[in-house]
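K.L.:
sharing a model that was predicted from the sequence below.
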Amino acid sequence: MPNEPIGPRLRALRQASGRTVASVAADAGLSVPYIANLENGRGNPTTNALSRLAAALGTELSIEFGSGAPAPIGPAPQSVVKLGRSRRFRSTVAALAAKSGQDPQDVATRLISACGLLAEALGHEASEHDWWRVLDALVLIADHPA
């Protein structure tokens, strides 16, 4: 992750799991302002703090040296945040993860990030209904591959 801000990635992981900053802070043993600052691109976390955050978010910390770093993840639109907190979203993520043999948390994080990139490409935030149309299309593709 050369010079890639970690804040948007942390926020995307937290939002994809439907968690608040306070609940993650409690599980990680870190303060709410510390995590909020990290999500907003301020501060330089230690690997220990990142490891604790990863555990609190149900994922693993991975540090890589070399090329092939993933593209930066921007902040998720509010309609996507709302979508990510719904029971239907979690159910859809579980179904997609089962079909692809992937971790549901990873699938949720990627979907939230992808929706953010789609909103950026559209030039505006889509409605929650529009996000459901996108997710329904993904489920159709997963159920009936070409």
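P.N.:
Everything's here; your move.
K.L.:
contacts, neighbours, all on C-alpha from now
P.N.:
Will do.
K.L.:
for the longest helix along the chain, buried residues please.
P.N.:
In the chain, taking DSSP state H as the definition, the longest helix is helix 104-122. Judged by neighbour count using 16 or more other Cα atoms under 10 Å, the buried positions of helix 104-122 are 104-113, 115-119.
K.L.:
ok, stretch 46-56 next?
P.N.:
Quick answer for stretch 46-56 (16+ other Cα under 10 Å): 49-54, 56.
K.L.:
which among those gets closest to Pro145?
P.N.:
Ala54 (33.1 Å; Cα to Cα).
K.L.:
report all helices and strands that the helix or strand harbouring the closest one contacts.
P.N.:
Counting by DSSP states H and E, the element that carries Ala54 is helix 47-56. Under the contact criterion of 3 or more Cα pairs under 8 Å, 6 or more residues apart in numbering; DSSP states H and E, helix 47-56 touches helix 21-28.
K.L.:
give me the helices and strands touching the helix it packs on, please.
P.N.:
Helix 21-28 packs on helix 32-39, helix 47-56, going by 3+ Cα pairs under 8 Å, 6+ apart.
K.L.:
can you list those helices in a markdown table and add distance to Leu10?
P.N.:
Converted to a markdown table, these look like this (distance: least, Cα to Cα, whole Å):
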| stretch | distance to Leu10 |
| --- | --- |
| helix 32-39 | 6 |
| helix 47-56 | 8 |
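K.L.:
A further structure is provided below for comparison with the first:
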Amino acid sequence: MDHVELGRLLRSRRAALSRTVATVAADAGLSMPYVANLENGRGNPTISALDRLAAALGTQLTVTFSGPDTVRPDVIPPASLTRFAQTHYFRREVSRLEALGGNELRDIRTRLLDALAAVGHTLGRDLHERDWQRLLDAVILVLAHPAG
């Protein structure tokens, strides 16, 4: 992953969580200009800094060494999903899931965004807001009514 792609991934994750650069930087124990530079594709972050940023963004850093034939597991959420994650509908449904699961809101948000991004990536096309709603509804249906 190059610096520009890393920056897009950091910004997309932060925006999907409706967080500011300042709050993420504070939670990661990093300076705001440092995080802003990383989001803009500049800088050369340490593994430690990336690990702290990942934790501040409700996820974890995974480092993988791979050959040229290896499929990369990282999926950057598309802009349409980032916009959908900022809607009232998404926020309301995440709150409902939080009540069901008892987990932290950001943890549920992050896991949902990862899952939705993976489904969108698998489909191979950009989805519209209504498509994201349908996928979220399906996930909620499965979580609310586990197989018995």
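P.N.:
Now that the structure is in, tell me what you want to look at. This is a predicted model, so every value here is computed, not measured.
K.L.:
so after superposing, what's the score?
P.N.:
The TM-score (TM-score structural alignment, normalised by the length of the first structure) is 0.66; 134 aligned residues with a Cα RMSD of 3.5 Å.
K.L.:
average gap between the longest helix of the first structure and the second structure?
P.N.:
Averaged over the aligned pairs, helix 104-122 of the first structure sits 1.5 Å from the second structure after superposition, using mean Cα distance after the TM-score superposition for the first structure.
K.L.:
that older thread, tabulate the buried residues of stretch 46-56 of the first structure (CSV), appending distance to Thr20 of the first structure.
P.N.:
Formatted as CSV, the buried residues of stretch 46-56 of the first structure follow (distance: Cα to Cα, whole Å):
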residue, distance to Thr20 of the first structure
Ala49, 17
Leu50, 17
Ser51, 18
Arg52, 16
Leu53, 13
Ala54, 14
Ala56, 12
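K.L.:
ok, so of the residues you listed, who is nearest Lys99 of the first structure?
P.N.:
Looking across the buried residues of stretch 46-56 of the first structure and measuring by Cα to Cα, the closest to Lys99 of the first structure is Ala54, at 24.8 Å.
K.L.:
the closest one and Gln105 of the first structure, how far apart?
P.N.:
To Gln105 of the first structure, Ala54 of the first structure is 11 Å away according to Cα to Cα, to the nearest Å.
K.L.:
re the thing from before, relative to Ala94 of the first structure, which of the helices and strands packed on helix 21-28 of the first structure is closest?
P.N.:
Of these, nearest to Ala94 of the first structure by Cα to Cα is helix 47-56, at 19.6 Å.
K.L.:
residues making contact with the closest one?
P.N.:
The contact list for helix 47-56 of the first structure, computed with Cα atoms under 8 Å, 6 or more residues apart in numbering, reads 24-25, 27-30, 60-61.
K.L.:
now, of those, which are buried?
P.N.:
Buried among the contacts of helix 47-56 of the first structure (16+ other Cα under 10 Å): 24-25, 28.
K.L.:
of all these, which comes closest to Arg88 of the first structure?
P.N.:
Once Cα to Cα is applied, the member of these that ends up nearest Arg88 of the first structure is Val24, at 22.2 Å.
K.L.:
which non-adjacent residue is nearest the closest one?
P.N.:
Closest residue to Val24 of the first structure apart from its sequence neighbours, by Cα to Cα, 6 or more residues apart in numbering: Ala56 at 5.9 Å.
K.L.:
helix or strand: which one has Trp61 of the second structure?
P.N.:
Quick fix: residue 61 of the second structure reads Leu, not Trp. Going by DSSP H and E, Leu61 of the second structure is not part of any helix or strand.
K.L.:
can you pull the contacts of it?
P.N.:
Applying Cα under 8 Å, 6+ apart, we find Leu61 of the second structure in contact with 50-51, 54-55.
K.L.:
please apply the same query to Arg42 of the first structure.
P.N.:
Gly7.
K.L.:
again with Pro5 of the first structure
P.N.:
41, 72.
K.L.:
ok, so what distance separates it from Asn37 of the first structure?
P.N.:
12 Å.
K.L.:
how about the contacts made by the residue sitting nearest the centre point of the second structure?
P.N.:
Central residue of the second structure (Cα atoms, centre = their mean): Arg13, 4.0 Å from the mean position. Listed by Cα under 8 Å, 6+ apart, the contact set of Arg13 of the second structure reads 57, 77, 82.
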